[in-house]
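> my questions concern the predicted model and sequence given below.
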Amino acid sequence: MKNFKTILAAHAVVLAALACPLANASLINNGDGSFTDTSTGYRWQTLSQYDGKDYAAILGILPTGYHVASEAELATLTASASANPANFASDALAMGAGPGAYMIWGFYGDGSLYAWKSDFDEMWNTNAAPLPGGYTTANGWLAWDYSIGTGYSLPGLSVFAVNTTTSVPEPATLATFGIGLVGLAMRRRTVRSKSRAV
């Protein structure tokens, strides 16, 4: 009995340890034109679906349940996809930007704002779209200079479209299921040992 409890406790520790890395925030491409932010459970449309379309055209083709992300919703995404240049390639692929992309950007809010992240930035950037844009790197190179509005369409410009209807995240479900099994097994052993003692 003592060995069984030791083995059971070891399994519980292993289950808890396995659930921890799964709970870290990351972006997972779902393969169906969307990706999931594991920290919030939000589903986002991949950027490539709306590449080069203007804001009004995008609004007309958003799937049911999706809307253009608000500033607060975009903040949750930018927290999960930190602007670490070393992680840019994997985040860009998960977001549907395609291999070799050096920048991801899209509208959010009412279409007067856009956000971008590039393979050399240390942070996400936002700008009011109707204002003349311009971004220079630390060494003075002009990275881009766009002045856009809701009627504009540019190559690579997309939209951050999100579905905030969430279900129970899988890692939490697995951990809860594992803990429940451990509890049932221990309860069964306790009841069995008490009935033998009588």
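Alright, I've got the coordinates. Owing to the predicted nature of the structure, the values given are computational and were not obtained by experimental measurement.
> contacts and neighbour counts: CA atoms only from here.
Will do.
> longest helix of the protein?
Longest helix in the chain, counting residues (DSSP state H): helix 170-197.
> from the contact counts, what lies against it?
helix 2-23 (3 or more Cα pairs under 8 Å, 6 or more residues apart in numbering; DSSP states H and E).
> tilt between the helix it packs on and helix 170-197?
170 degrees (axes from the mean of the first three to the mean of the last three Cα atoms, to 10 degrees).
> quick one: buried residues of helix 2-23?
If you call a residue buried by 16 or more other Cα atoms under 10 Å, then helix 2-23 has these buried ones: 8, 12, 15, 16, 19.
> go ahead and confirm the last one touches residue 175.
Yes. Contact status for residue 19 versus residue 175: in contact at 6.0 Å, counting by Cα atoms under 8 Å.
> rewinding a little: make TSV out of the buried residues of helix 2-23 and add distance to residue 37.
Formatted as TSV, the buried residues of helix 2-23 follow (distance: Cα to Cα, whole Å):
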residue	distance to residue 37
8	33
12	27
15	23
16	21
19	16
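> out of these, the closest to residue 196 would be?
residue 8 (20.9 Å; Cα to Cα).
> out of everything not next to it in sequence, what's closest to the closest one?
Leaving out its chain neighbours, the residue that sits closest to residue 8 by Cα to Cα, 6 or more residues apart in numbering is residue 182, at 6.9 Å.
> what does residue 36 give?
residue 43 (4.5 Å).
> re the thing from before, if you count neighbours, what's buried in the longest helix of the chain?
Quick answer for helix 170-197 (16+ other Cα under 10 Å): 171, 175, 178, 179, 182, 186.
> any chance you could map the helices in this protein?
Using DSSP H, helices in the chain cover 2-23, 55-61, 71-80, 88-94, 170-197.
> test my guess that residue 143 contacts residue 118.
No. Under the criterion of Cα under 8 Å, residue 143 makes no contact with residue 118, lying 9.9 Å away.
> quick one: residue 172 and residue 19 touch, right?
Yes. Under the criterion of Cα under 8 Å, residue 172 makes contact with residue 19 at 7.3 Å.
> and here is the other one:
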Amino acid sequence: MTSIDPTDFIEVPEGTLTFQNEKQQAKFELGVCMAVYKWDELNIAVENQWGGTKSNEKRDWISGIVIELFNDSKVVDNQLIEETLLYAMYDEFETQIDNDSALEIAALILKIYRQVQVENYNLIDESYNKWLEKESKKKEIQKVHIEKDPNNPDISDSEDDEDEDDEKESEDVDMDVDKPEPQGPIIYDDGFELVQKGRRR
């Protein structure tokens, strides 16, 4: 792998690094998102929900703060992007990265910026199409799990049936307790009748 220069930077003479052309700015923002989505360490953290149930949203937020670096500054270098990514991972996912993966993503983002400057969107479009294809496959897998097989009913259905049966049985037991069968009078050998409690005539 080609070594990455942490001090490599992009600078404009005045203003900020925001693109004035709306299409360029939109493509750049999409490119940053695609670069962040390529960060394997972050993807592992999201998939395992190390940042809680909103881990997906936190990944999108990280893309947003990287974009803000360009919107707020006239100069951005690899090291600044790398540090921003690493701090975000530590703050949001309590994960410390000790390899150069964040620096690689930073270099990719600078590369994307330079391509957008000359209105070359090939890398961004290719990355976006791959991401769409990946998401489509995920949805197909989810559909297979969700759809019910008529020949193999859902376990939850059988559990519901069992619950209903249990309720019916408990109702039957209640009925037996509440409505005891009437008994006839108990007569002793000497002709006396036993007085039974709770019986009223």
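Perfect, I can see it now. What you are looking at is a predicted structure, and each value in this text was computed from that prediction instead of being measured.
> so what number do they get for TM-score?
Overlay of the two chains. TM-score (TM-score structural alignment, normalised by the length of the first structure): 0.22; 76 aligned residues with a Cα RMSD of 5.4 Å.
> from residue 175 of the first structure, how far off is the residue nearest to residue 8 of the first structure?
Plainly put, residue 182 of the first structure is 11 Å away from residue 175 of the first structure if you go by Cα to Cα, to the nearest Å.
> then residue 126 of the first structure?
37 Å.
> try residue 161 of the first structure
Computed with Cα to Cα, the distance linking residue 161 of the first structure and residue 175 of the first structure is 30 Å.
> again with residue 118 of the first structure
Residue 118 of the first structure is 36 Å from residue 175 of the first structure, by Cα to Cα.
> same check on residue 117 of the first structure?
Where residue 175 of the first structure is concerned, residue 117 of the first structure sits at a distance of 34 Å (Cα to Cα).
> can you check residue 193 of the first structure too?
In terms of Cα to Cα, residue 193 of the first structure sits 27 Å off from residue 175 of the first structure.
> do residue 8 of the first structure as well
15 Å.
> equivalent analysis for residue 94 of the first structure, please.
Distance from residue 94 of the first structure to residue 175 of the first structure, by Cα to Cα: 25 Å.
> all helices for the second structure, in order.
22-37, 40-47, 55-72, 78-93, 101-117, 122-146, 155-178.
> of all these, which lies closest to residue 10 of the second structure?
Nearest of those to residue 10 of the second structure, taken as Cα to Cα: helix 101-117 at 7.3 Å.
> okay, the angle between that closest one and helix 40-47?
100 degrees.
> ok, residue 177 of the first structure to residue 15 of the first structure distance?
In this structure, residue 177 of the first structure and residue 15 of the first structure are 10 Å apart, going by Cα to Cα.
> cool, and residue 161 of the first structure?
With Cα to Cα as the criterion, residue 161 of the first structure and residue 15 of the first structure are 34 Å apart.
> am I right that residue 107 of the first structure is in contact with residue 159?
Yes. Contact criterion Cα under 8 Å: residue 107 of the first structure and residue 159 qualify, at 4.5 Å.
> who's more crowded, those two?
residue 159 (32 against 28; other Cα atoms under 10 Å).
> surely that one is in contact with residue 106?
Yes. Look at residue 159 of the first structure against residue 106 with Cα under 8 Å: they come within range, at 4.2 Å.
> the residue nearest to residue 118 of the first structure when sequence neighbours are not counted: neighbour count?
Of all residues not flanking residue 118 of the first structure in the chain, residue 103 sits nearest, at 4.1 Å (Cα to Cα, 6+ apart). Look at residue 103 of the first structure: counted by other Cα under 10 Å, it has 17 neighbours.
> try residue 177 of the second structure
Count around residue 177 of the second structure with other Cα under 10 Å applied: 10.
> from residue 170 of the second structure, how far off is it?
Counting by Cα to Cα - residue 177 of the second structure and residue 170 of the second structure are separated by 11 Å.
> about what we covered before: the more surrounded of residue 143 and residue 118 of the first structure?
Neighbours per residue (other Cα under 10 Å) separate residue 143 of the first structure from residue 118, with residue 118 holding more: 21 against 10.
> would you check that that one makes contact with residue 91?
No. Residue 118 of the first structure lies out of contact with residue 91 (Cα under 8 Å); the separation is 10.6 Å.
> residues touching the nearest residue to residue 115 of the first structure once chain neighbours are set aside, list them.
Nearest residue to residue 115 of the first structure, sequence neighbours excluded (Cα to Cα, 6+ apart): residue 126, at 4.2 Å. Contacts for residue 126 of the first structure (Cα atoms under 8 Å, 6 or more residues apart in numbering) come out as 113, 114, 115, 116.
> give the contact list for the third one.
Counting by Cα under 8 Å, 6+ apart, residue 115 of the first structure makes contact with 105, 106, 107, 108, 124, 125, 126, 127.
> returning to that earlier point: a markdown table please, covering the helices of the first structure and showing distance to residue 35 of the first structure.
Formatted as a markdown table, the helices of the first structure follow (distance: least, Cα to Cα, whole Å):
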| stretch | distance to residue 35 of the first structure |
| --- | --- |
| helix 2-23 | 16 |
| helix 55-61 | 18 |
| helix 71-80 | 11 |
| helix 88-94 | 6 |
| helix 170-197 | 15 |
